[in-house]
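S.K.: Got a predicted structure plus its sequence, pasted below:
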Amino acid sequence: MKNPLPLLARRLGTRPWLMRLAKVIIWSDQRLHRWFRGRVSLVGIAGLPSLRLTTLGRKSGLPRSTNLLYFPFRDGFVLVGSNWGRPRDPGWTYNLRAHPEATVAVRGREIAVTAAPVKGEDYDEMWRRLLEFWPGYEMERLAAGRELPIFLLTRR
């Protein structure tokens, strides 16, 4: 039997009230990550691909980590700076622009990556694919009132 949770998560992800739960979801996800040493996340429990991105802070130079939904693409990872529909890009996007070399942890396994912003026609094609994968991105884009940055992370 096919896991029904990804379909349910994708449907819930298009509901505006979900964005109001961002703080609770992020807090819970951070606790799960700590308790299970990176092998469990809320997104993962929902049957969706998740990773922990570690970047260098653009100002501090210190490691900064965040758990994110990702879109598997070829042998890499695609991230969207939706920031739960907020008007400003999330902090990790600024860090990746300043320091494109980063690390992702997938199910507790560390992978060195290099990030590149997706632009132009590639952006349009990737955006179409992303909406098929996670329809809620369109709701978040509209709420944010900005084009959501997309990054392709490739293995080093």
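M.R.: Done, it's in. Numbering: from 1, shown residues only.

S.K.: Every contact and neighbour count from this point should use C-alpha atoms.
M.R.: OK.

S.K.: Neighbours of the residue nearest to Pro90 when sequence neighbours are not counted, how many?
M.R.: In space, and not counting its chain neighbours, Pro90 is closest to Asn83: 5.2 Å by CA to CA, 6 or more residues apart in numbering. Counted by other CA atoms under 10 Å, the residues lying close to Asn83 total 19.

S.K.: Provide a list of residues in contact with Asn83.
M.R.: 89-90, 140 (CA atoms under 8 Å, 6 or more residues apart in numbering).

S.K.: Next, format the residues you listed as JSON lines and append distance to Leu62 and neighbour count.
M.R.: Formatted as JSON lines, these follow (distance: CA to CA, whole Å; neighbours: other CA atoms under 10 Å):
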{"residue": "Asp89", "distance to Leu62": "19", "neighbour count": "19"}
{"residue": "Pro90", "distance to Leu62": "17", "neighbour count": "16"}
{"residue": "Glu140", "distance to Leu62": "29", "neighbour count": "25"}
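
S.K.: got another, please set it beside the one above:
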Amino acid sequence: MGIAADLAYRVREPGRVQRVVQVAASSRVGARALSRTLPTLDRAVAHLSRGRTTAAELLAGLPVVWLTTTGRRSGLARRTQLVAVPFRDGLAVLGTNFGQSGTPTWVLNLEAHPRATVTYRDLCVDVVSRPADTTERAAILARAGEVYVGYPTYLQRISGRRVRVFVLERAASS
């Protein structure tokens, strides 16, 4: 079985209101506001629901994983919330940073330390990340637009940097 199956990670069709929220969230103003508020809101909702859901899942129908990386400078565990894209037997993550110009820190951490953990609800899997090759990248980007309507908008808005796309695969047992 793959990582998505092991985590019971499924992308469901968003409801009518959730689609409207997704479109609003992908706008420049919406993305900027969400980049500042969604992490805190997601943590609060996850805490109140005992890890069963997040604000992004309730409001926009987007399942959120928690990616725990190792800080490239500090060596400490760093946790971030992401919408993952099911890809083959694993998951893929995109460093879009809500369509903003800067590369997200978690991307730099994965480049320095490819081992990480992915948690969805109360399930956790050890993974190793690797950059998607050209063919994989095209397939992941196409699938990403099906998962969240904001991804294509973010990609169009980003200039001056290449969005990194990572494939997450199960880590070999040590």
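M.R.: On my side now, so go ahead. Remember, it's a predicted structure, so these values are computed and weren't measured experimentally.

S.K.: which position in structure 2 aligns with the residue nearest to Pro90 of structure 1?
M.R.: Here Asn83 of structure 1 is matched to Asn97 in structure 2, going by TM-score structural alignment.

S.K.: Distance of its match relative to Leu67 of structure 2?
M.R.: 14 Å (CA to CA, to the nearest Å).

S.K.: what do we get in structure 2 for Arg34 of structure 1?
M.R.: Match for Arg34 of structure 1 (TM-score structural alignment): His47.

S.K.: does its match sit in a helix, a strand or a coil?
M.R.: Following DSSP: H, G, I helix; E, B strand; the rest coil, His47 of structure 2 is assigned to helix.

S.K.: Compute the number of surrounding residues for it.
M.R.: His47 of structure 2: 13 neighbours (other CA under 10 Å).

S.K.: For it, give me its contacts.
M.R.: For His47 of structure 2, the contact set (CA under 8 Å, 6+ apart) is empty.

S.K.: how close does it sit to Pro152 of structure 2?
M.R.: For His47 of structure 2, the distance to Pro152 of structure 2 - CA to CA - is 31 Å.

S.K.: What of Gln22 of structure 2?
M.R.: 12 Å.

S.K.: So for those two, which sits in the more crowded spot?
M.R.: Between Gln22 of structure 2 and Pro152, Gln22 has the larger neighbour count (other CA under 10 Å), namely 22 against 17.

S.K.: Does that one fall in a helix, a strand, or a coil region?
M.R.: helix.

S.K.: Tell me who's in contact with it.
M.R.: Gln22 of structure 2 sits next to 60, 148-150 when contact means CA under 8 Å, 6+ apart.

S.K.: Secondary structure added to these, as a markdown table?
M.R.: As requested, these are exported to a markdown table (three-state DSSP):
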| residue | secondary structure |
| --- | --- |
| Ala60 | helix |
| Tyr148 | coil |
| Val149 | coil |
| Gly150 | helix |
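
S.K.: Is it possible to mark the buried ones in those residues?
M.R.: Among the contacts of Gln22 of structure 2, the ones that count as buried by 16 or more other CA atoms under 10 Å are 60, 148, 150.

S.K.: Could you report the distance from whatever residue of structure 1 lines up with the last one to Lys119 of structure 1?
M.R.: Read that as Gly150 of structure 2. The alignment partner of Gly150 of structure 2 in structure 1, by TM-score structural alignment, is Gly136. Distance from Gly136 of structure 1 to Lys119 of structure 1, counting by CA to CA: 21 Å.

S.K.: give me the element Arg50 of structure 2 is part of.
M.R.: Here Arg50 of structure 2, judged by DSSP states H and E, is contained in no helix and no strand.

S.K.: residues near it, how many?
M.R.: Applying other CA under 10 Å, I find that Arg50 of structure 2 has 12 neighbouring residues.

S.K.: Kindly report the same for the one 4 residues further on.
M.R.: In terms of burial, Thr54 of structure 2 registers 28 neighbours under the definition other CA under 10 Å.

S.K.: Would you mind confirming that it makes contact with Thr40?
M.R.: No. Look at Thr54 of structure 2 against Thr40 with CA atoms under 8 Å: they stay out of range, at 10.3 Å.

S.K.: Quick check: Val93 of structure 2 vs Val29 of structure 2, distance?
M.R.: For Val93 of structure 2 relative to Val29 of structure 2 (CA to CA), the value is 23 Å.

S.K.: should've said Ile140 of structure 2
M.R.: On the measure of CA to CA, Ile140 of structure 2 and Val29 of structure 2 end up 26 Å apart.

S.K.: For Ala112 of structure 2, give me its contacts.
M.R.: Arg72.

S.K.: per the alignment, it corresponds to what in structure 1?
M.R.: Per TM-score structural alignment, Ala112 of structure 2 is aligned with Ala98.
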